[in-house]
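Asks: Okay, predicted coordinates and the sequence, questions at the end:
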Amino acid sequence: MRVLVVDDEPFMGYLMGILLLPLGHQVDAVFSGEEALECLEREVYDLVFCDLVMPGIGGLETIRRIRLRGGPPVIALSATVSPDWQQEALRAGAAAFLGKPFTRGDLLKIVAQIGEGGDARNSGSG
């Protein structure tokens, strides 16, 4: 599976790579919503992980734009794990919400469910 990680913290892309590369997934990282939208115009991805709080185009708007374009499933990432924030991400078009910090098991469960075409909305931390 080809995965795009969108997070203004470079460590998140690095972490996703450490966790997903050994399982055969390709992981690319960008640091803003703008970069993500540009990247998705050039490349094809199976899954996007998108931080919700970023400068410029925020995560919610990035998710909306990806979904309006018919892009891949998006997993929202945030350290803010309130039910309202999670629901807002799902309303924006996220397939699921993964709270930071998350466990390796939470991440792998979501990736497996998306890879199988399943609904991962109730997976993950928070």
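Replies: Thanks, I have it. Nothing here was measured: the structure is a model prediction, and the numbers come from that model.
Asks: drop to CA atoms for contacts and neighbour counts, all remaining ones
Replies: Fine.
Asks: Which stretches in the protein count as strands?
Replies: 2-6, 26-30, 47-51, 74-78, 96-99 (DSSP state E).
Asks: count of residues packed around Gly56?
Replies: 11 (other CA atoms under 10 Å).
Asks: So it is in contact with Ala36, correct?
Replies: No: here Gly56 does not reach Ala36: they are 11.7 Å apart, not a contact under CA atoms under 8 Å.
Asks: re the thing from before, can you put the strands of the chain in a markdown table and add mean neighbour count and distance to Ser123?
Replies: Shown next, in a markdown table, are these (neighbours: other CA atoms under 10 Å; distance: least, CA to CA, whole Å):
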| stretch | mean neighbour count | distance to Ser123 |
| --- | --- | --- |
| strand 2-6 | 24 | 18 |
| strand 26-30 | 20 | 21 |
| strand 47-51 | 26 | 14 |
| strand 74-78 | 26 | 10 |
| strand 96-99 | 25 | 7 |
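Asks: Mind putting the ones you listed into JSON lines with distance to Ala89?
Replies: Shown next, in JSON lines, are those (distance: least, CA to CA, whole Å):
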{"stretch": "strand 2-6", "distance to Ala89": "15"}
{"stretch": "strand 26-30", "distance to Ala89": "19"}
{"stretch": "strand 47-51", "distance to Ala89": "10"}
{"stretch": "strand 74-78", "distance to Ala89": "6"}
{"stretch": "strand 96-99", "distance to Ala89": "7"}
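Asks: for Pro73, what are its contacts?
Replies: Contacts here follow CA atoms under 8 Å, 6 or more residues apart in numbering; on that basis Pro73 touches Asp46, Leu47, Val48, Arg67, Ala94, Ala95, Ile114.
Asks: Next one for the comparison:
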Amino acid sequence: MEQQQSYPQAGARVLVVDDDPTVAEVVSGYLDRAGYVVDRAGDGPEALARAAAHRPDLVVLDLMLPGMDGLEVCRRIRGDAPVPVIMLTARGDEDDRILGLEVGADDYVTKPFSPRELVLRVQSVLRRSRPGQPSGALRAAGLSVDPAARRALKGDTELALTIREFDLLTFLLRHPGRVFSREDLMREVWGWDFGDLSTVTVHVRRLRGKVEDDPARPRLIQTVWGVGYRFDAAGAATAEV
């Protein structure tokens, strides 16, 4: 009972998609014991069907699936609804991990992995995907963020952000002018003191693609070479001069 109480999202529905029945069974067992409602699928079409029948709160998705790979499954699931996705990959190639993040995965775990660590990742992503406590809207440089409603606008246009992109934008808006290293952002936005820092790099690039007028020449989310990133609220005004 104590273990289940430590997970604030107990009862959330998690869809586990993996063609290896042993991996799927172990992952499902740990998630079930943590208090989650678990669905399982062994391939892409089954995953899409189960997601359509019962919308999951989060998907644990293997990259290497027969037929339709995990990248395509992720694209299709996220095309229907902003469902958080944690990608599983047996590959050590950084390009594969980055591809998963580029199509909208919120996190990834490389096989072989600790099931307990995966449960903690699920907990972290779900916690950050839920509306937070009421707080004032943040506005700067034509952007506005409502943390409680988890909505972000550029002008009058709502931005389609993943969970991590939203958290990253919110954090930067709360600390304009300050420089944060990738390690800082990994700790403050992802909630981890360790991890692949390319995750931060990819999310900064994706966020720039959505908030910058010219992502190739970013004025809002600036790179401070050798240090990290800074949100420059005056960037938009400079661009208009």
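Replies: Received it, and whenever you're ready, just let me know what you need. Everything numeric in this text was worked out from a predicted model, so none of it was measured.
Asks: Which among the strands of structure 1 is found nearest to Leu40 of structure 1?
Replies: Nearest of those to Leu40 of structure 1, taken as CA to CA: strand 2-6 at 8.8 Å.
Asks: Can you state the residues of structure 2 onto which that closest one aligns?
Replies: Under TM-score structural alignment, strand 2-6 of structure 1 corresponds to residues 13-17 of structure 2.
Asks: which stretches of structure 1 form helices?
Replies: 10-20, 33-42, 59-68, 83-92, 104-115 (DSSP state H).
Asks: what's the counterpart of Arg76 of structure 2 in structure 1?
Replies: Match for Arg76 of structure 2 (TM-score structural alignment): Arg65.
Asks: Could you check how far its match is from Asn122 of structure 1?
Replies: 23 Å (CA to CA, to the nearest Å).
Asks: The two: which is more packed in?
Replies: Arg65 (16 against 12).
Asks: Could you name the residue of structure 1 that is farthest from its center?
Replies: Pro22 (18.7 Å; CA atoms, centre = their mean).
Asks: counterpart of it in structure 2?
Replies: Using TM-score structural alignment, Pro22 of structure 1 lines up with Arg33 in structure 2.
Asks: name the element the spatially closest residue to that match that is not a sequence neighbour belongs to?
Replies: Leaving aside its sequence neighbours, Arg33 of structure 2 sits nearest to Gln4 (CA to CA, 6 or more residues apart in numbering; 7.1 Å). In this structure, Gln4 of structure 2 is located in helix 2-5 according to DSSP states H and E.
Asks: tell me which strands and helices that helix is in contact with?
Replies: Packed against helix 2-5 of structure 2 by the contact rule (3 or more CA pairs under 8 Å, 6 or more residues apart in numbering; DSSP states H and E) you find no helix or strand.
Asks: Report the separation between the residue sitting nearest the centre point of structure 2 and Asp93 of structure 2.
Replies: Nearest residue to the geometric centre of structure 2 (CA atoms, centre = their mean): Asp106, 2.1 Å. In this view, Asp106 of structure 2 and Asp93 of structure 2 are 18 Å apart by CA to CA.
Asks: now Val26 of structure 2
Replies: Taken as CA to CA, the span from Val26 of structure 2 to Asp93 of structure 2 is 24 Å.
Asks: next one: Ser129 of structure 2
Replies: The value you get for Ser129 of structure 2 to Asp93 of structure 2, if CA to CA is used, is 28 Å.
Asks: what does Val202 of structure 2 give?
Replies: Counting by CA to CA - Val202 of structure 2 and Asp93 of structure 2 are separated by 15 Å.
Asks: Neighbour count for these two, which is higher?
Replies: Remark: of Val202 of structure 2 and Asp93, Val202 carries more neighbours, 16 against 10, as counted by other CA under 10 Å.
Asks: Pull out the buried positions in the helix or strand containing that one.
Replies: Remark: Val202 of structure 2 resides in helix 198-211, with elements defined by DSSP H and E. Neighbour-count burial for helix 198-211 of structure 2 flags Thr199, Val200, Thr201, Val202, His203, Val204, Arg205, Arg206, Leu207, Arg208, Val211 (criterion: 16 or more other CA atoms under 10 Å).
Asks: wait, isn't the residue nearest to Arg33 of structure 2 in contact with Gly35?
Replies: Yes: with contact defined as CA under 8 Å, Gln4 of structure 2 reaches Gly35; the gap is 5.5 Å.
Asks: Which one of those two is surrounded by more residues?
Replies: Gly35 (20 against 16).
Asks: Aligned to Leu47 of structure 1, what sits in structure 2?
Replies: Looks like Leu47 of structure 1 aligns to Leu58 there (TM-score structural alignment).
Asks: returning to that earlier point: show me what the helix holding Val202 of structure 2 is packed against.
Replies: Using 3+ CA pairs under 8 Å, 6+ apart: helix 198-211 of structure 2 touches helix 94-102, helix 163-174, helix 182-185.
Asks: ok and that helix relative to helix 94-102, angle-wise?
Replies: 40 degrees (axes from the mean of the first three to the mean of the last three CA atoms, to 10 degrees).
Asks: name the helices or strands packed onto the following helix or strand past helix 198-211 of structure 2?
Replies: Using DSSP H and E, the next helix or strand after helix 198-211 of structure 2 towards the C-terminus is strand 221-224. Under the contact criterion of 3+ CA pairs under 8 Å, 6+ apart, strand 221-224 of structure 2 touches strand 228-231.
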